[in-house]
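Undergrad: Predicted coordinates and the sequence they were generated for:
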Amino acid sequence: MAENYPAALNREQFNANFVAVTQLAQIHGLSKERADALAEDVFSGELKAVHLRPILDGLLGETGQSTSARRMLAKRRGSDFVRHVIDRVKENPDVLGIGIVDEIFTPPYNARFVPELAVRQGERWIAVEINIGGETASPYDIGRYLARLAQLEQKYDQAILVLPKGCEDIAEMARRFQREWIDRDVHVVLMPEPGPQGTL
């Protein structure tokens, strides 16, 4: 905002939330003219994130599959999946397949080296690492997932990896590598991604 719309920082009435401003910035990266036309309504709060999302999707479709468009789509898909999993676990902790949960905790967004979600079972704390995975995964990628779980287990009693359904091959490879390396199973949960309106 400071770079593209510095005057907005001095507005008396600024009613846009973080998500709307972020989406406006993404629109600006794809079409400055379109963003400029929307900016006033975004800053006044008249246009919300829910209104900007279809515009952003349309612009991404128009740009084809450029590198920046692919990167933006992948990042948004990942953040949508993380939010979806957090909501699902809070709504129904049974989806993790670990039994009764006493408490669900979402660490601060900007905290370092913490999972997206932590759950408590009695005295035990379990870290939930959520990752969008990919269509394919190299042994290096799998090693990175397992290293992240090992890092979390330095602080938590257990770490769980959540991937989207469709990542069965990645999950199986992670289980196989973990057994080969340290003769121990890894807990991987596969969950559906949100649909177009954030539902299954």
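TA: Ah, there it is.
Undergrad: C-alpha from now on. contacts and neighbour counts both.
TA: Noted.
Undergrad: Tell me the spacing between the spatially most central residue of the chain and A49.
TA: Taking Cα atoms, centre = their mean, the centroid of the chain lies closest to S79, which sits 2.3 Å from it. According to Cα to Cα, to the nearest Å, S79 and A49 sit 15 Å apart.
Undergrad: same check, this time on K155
TA: Computed as Cα to Cα, the K155 to A49 distance reads 36 Å.
Undergrad: which one of these two has more residues nearby?
TA: The residue with more neighbours, out of K155 and A49 and counting by other Cα atoms under 10 Å, is A49; that gives 20 against 14.
Undergrad: ok, the residue lying closest to that one once chain neighbours are set aside - how many residues close by?
TA: When the adjacent residues along the chain are set aside, A49 lies closest to A20, with 4.3 Å between them (Cα to Cα, 6 or more residues apart in numbering). A20 has 21 neighbours, counted by other Cα under 10 Å.
Undergrad: show me what contacts the residue nearest to A171 when sequence neighbours are not counted?
TA: Spatial nearest neighbour of A171, chain neighbours left out: V188 (6.2 Å); criterion: Cα to Cα, 6+ apart. With contact taken as Cα atoms under 8 Å, 6 or more residues apart in numbering, V188 is in contact with I160, L161, V162, L163, A171, R175.
Undergrad: From L149, how far out is E180?
TA: With distances taken as Cα to Cα, E180 is found 16 Å from L149.
Undergrad: Settle it for me: which of these two has more neighbours?
TA: A count of neighbours by other Cα under 10 Å puts L149 above the other of E180 and L149, at 22 against 11.
Undergrad: One more to weigh against that first structure:
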Amino acid sequence: MVRPVAMDDENPRWPRWLSQGKKVAQLIDEGIAGSGDYAETEVGLKDVGLASRTARRFESLYRFLLRVYPAMLQRRKVLAGSTAVMELMKLHEHSAKLADKVVADVLAGTLTHDKVRAQRERVMPSTGDTARKFGTAKRIADFEHMAVAQIRRKPELLGLAKEGRVELPLPRKPLFPDLLFKQGDCTIAVEIKAAGPRRDSYIVGSYMARLAQLLQRYDRAILVLPGGCEELAQATVKLQQEWGPADISIVCLSGPKPRAFDVRTTELHGDTRR
């Protein structure tokens, strides 16, 4: 039996989590556009009543549906839980064609997250090494944990000075990055994402928005991606350069020599890909 999702009181066509994701996206976009500062954005997120990672997850799912299936949001009543839409988003990364076939059933709540995951796992072997390396939540968590540990021990991996100080922000703080690096009067935000190599516009746009958001509060922002994501990193940097100057850099943790643009590639010891 499918467990019903809690619907939003103000918009009964949407589940509460989706309306919260829209609210978070609006708060962030307003802050980036300059209509509100970082402190106001953070207060607004606290009013939503979500932990930082939950808020960002709901936001990313809302943005995914808005960019890829906007008509569905307007025409259909959404009865899906956030976990089912998360699996749909992952399926879309591996097979957009298959995701298009099942999206109606997912949003109607008749195709549960475990069934969507089963379909994703069936198509994963044909997508190459990235699916094998980062196909499970555990491996994603392993990469993020390993990256944090390595950067704290050796900030030079990101081109940062040894004399600086790496800090972990307080947990459950809305909008805070994964790491902060303080070097004299300069504070650098470090965001870690166990991404795949796809360069869909909504993925590149979400990274740009996150980096711009971090620059509202910090002097510099660094996005850390796994090895194999150089093309995604270059696409993000290129779009940022076209949009306007910004003190950002993107580092891919892997073994090859450094690549072009602001994409620096270095080795992550204890690689979780084996």
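TA: Perfect, I can see it now. Being a predicted model, the structure only gives us computed values, none of them experimental.
Undergrad: Any idea what the TM-score is?
TA: The TM-score (TM-score structural alignment, normalised by the length of the first structure) is 0.59; 136 aligned residues with a Cα RMSD of 2.9 Å.
Undergrad: Which helix or which strand is home to the residue nearest to the centre of the first structure?
TA: S79 of the first structure belongs to helix 67-91 when elements are defined using DSSP states H and E.
Undergrad: At which residues are the helices of the second structure located?
TA: Counting by DSSP state H, the second structure forms helices over residues 16-33, 38-48, 52-68, 70-75, 82-94, 96-107, 113-123, 129-134, 137-153, 201-215, 230-243, given from the N-terminal end onward.
Undergrad: still on that earlier bit, the residue nearest to A49 of the first structure corresponds to which position in the second structure?
TA: For A20 of the first structure, the aligned position in the second structure is a gap, per TM-score structural alignment.
Undergrad: Quick check: A20 of the first structure is in a strand.
TA: No: note on A20 of the first structure: no strand contains this position according to DSSP: H, G, I helix; E, B strand; the rest coil, which reports helix.
Undergrad: my read: it touches I55, true?
TA: No: counting by Cα atoms under 8 Å, A20 of the first structure does not reach I55; the two are 11.8 Å apart.
Undergrad: which one in the second structure is aligned with I104 of the first structure?
TA: By TM-score structural alignment, I104 of the first structure lines up with V166.
Undergrad: and that match, how many neighbours does it have?
TA: Summarising burial for V166 of the second structure: neighbours were counted as other Cα under 10 Å, giving 22.
Undergrad: same question, V189 of the first structure
TA: Counted with other Cα under 10 Å, the burial measure for V189 of the first structure works out to 19 neighbours.
Undergrad: contacting residues around it?
TA: Neighbours of V189 of the first structure in contact, by Cα under 8 Å, 6+ apart: L96, G97, I160, L161, V162, L163.
Undergrad: My guess is H269 of the second structure contacts Q150. True?
TA: Yes: with contact taken as Cα under 8 Å, H269 of the second structure and Q150 are classed as touching, separated by 7.5 Å.
Undergrad: These two - which one has more neighbours?
TA: Set side by side, H269 of the second structure and Q150 show unequal neighbour counts under other Cα under 10 Å, the larger going to Q150 at 17 against 12.
Undergrad: all strands in the stretch 151-274 of the second structure, in order from the N-terminus.
TA: Assignment of strands within the stretch 151-274 of the second structure using DSSP state E, counting those that start in this stretch yields the ranges 165-167, 179-183, 186-192, 220-226, 248-253, 263-266.
Undergrad: Compare those strands and report which one is nearest to L18 of the second structure.
TA: Put simply, out of the strands of the stretch 151-274 of the second structure the one that sits nearest L18 of the second structure is strand 186-192, at 24.0 Å, with distance taken as Cα to Cα.
Undergrad: mean shift between that closest one and the first structure?
TA: Relative to the matching residues in the first structure, strand 186-192 of the second structure has an average distance of 0.5 Å after the fit, by mean Cα distance after the TM-score superposition for the first structure.
Undergrad: Check the spacing between P171 of the second structure and E42 of the second structure real quick.
TA: As judged by Cα to Cα, P171 of the second structure and E42 of the second structure stand 14 Å apart.
Undergrad: P155 of the second structure too?
TA: Shown here: P155 of the second structure relative to E42 of the second structure, a distance of 28 Å by Cα to Cα.
Undergrad: Check R122 of the second structure too.
TA: Applying Cα to Cα, the value for R122 of the second structure to E42 of the second structure is 40 Å.
Undergrad: Between the two, tell me which one has more neighbours.
TA: When neighbours are counted by other Cα under 10 Å, R122 of the second structure and E42 differ, and E42 comes out ahead with 19 against 9.
Undergrad: close enough to count as contact, that one and F176?
TA: No: counting by Cα under 8 Å, E42 of the second structure stays clear of F176, with 9.4 Å between them.
Undergrad: Fine by me, we can end here.
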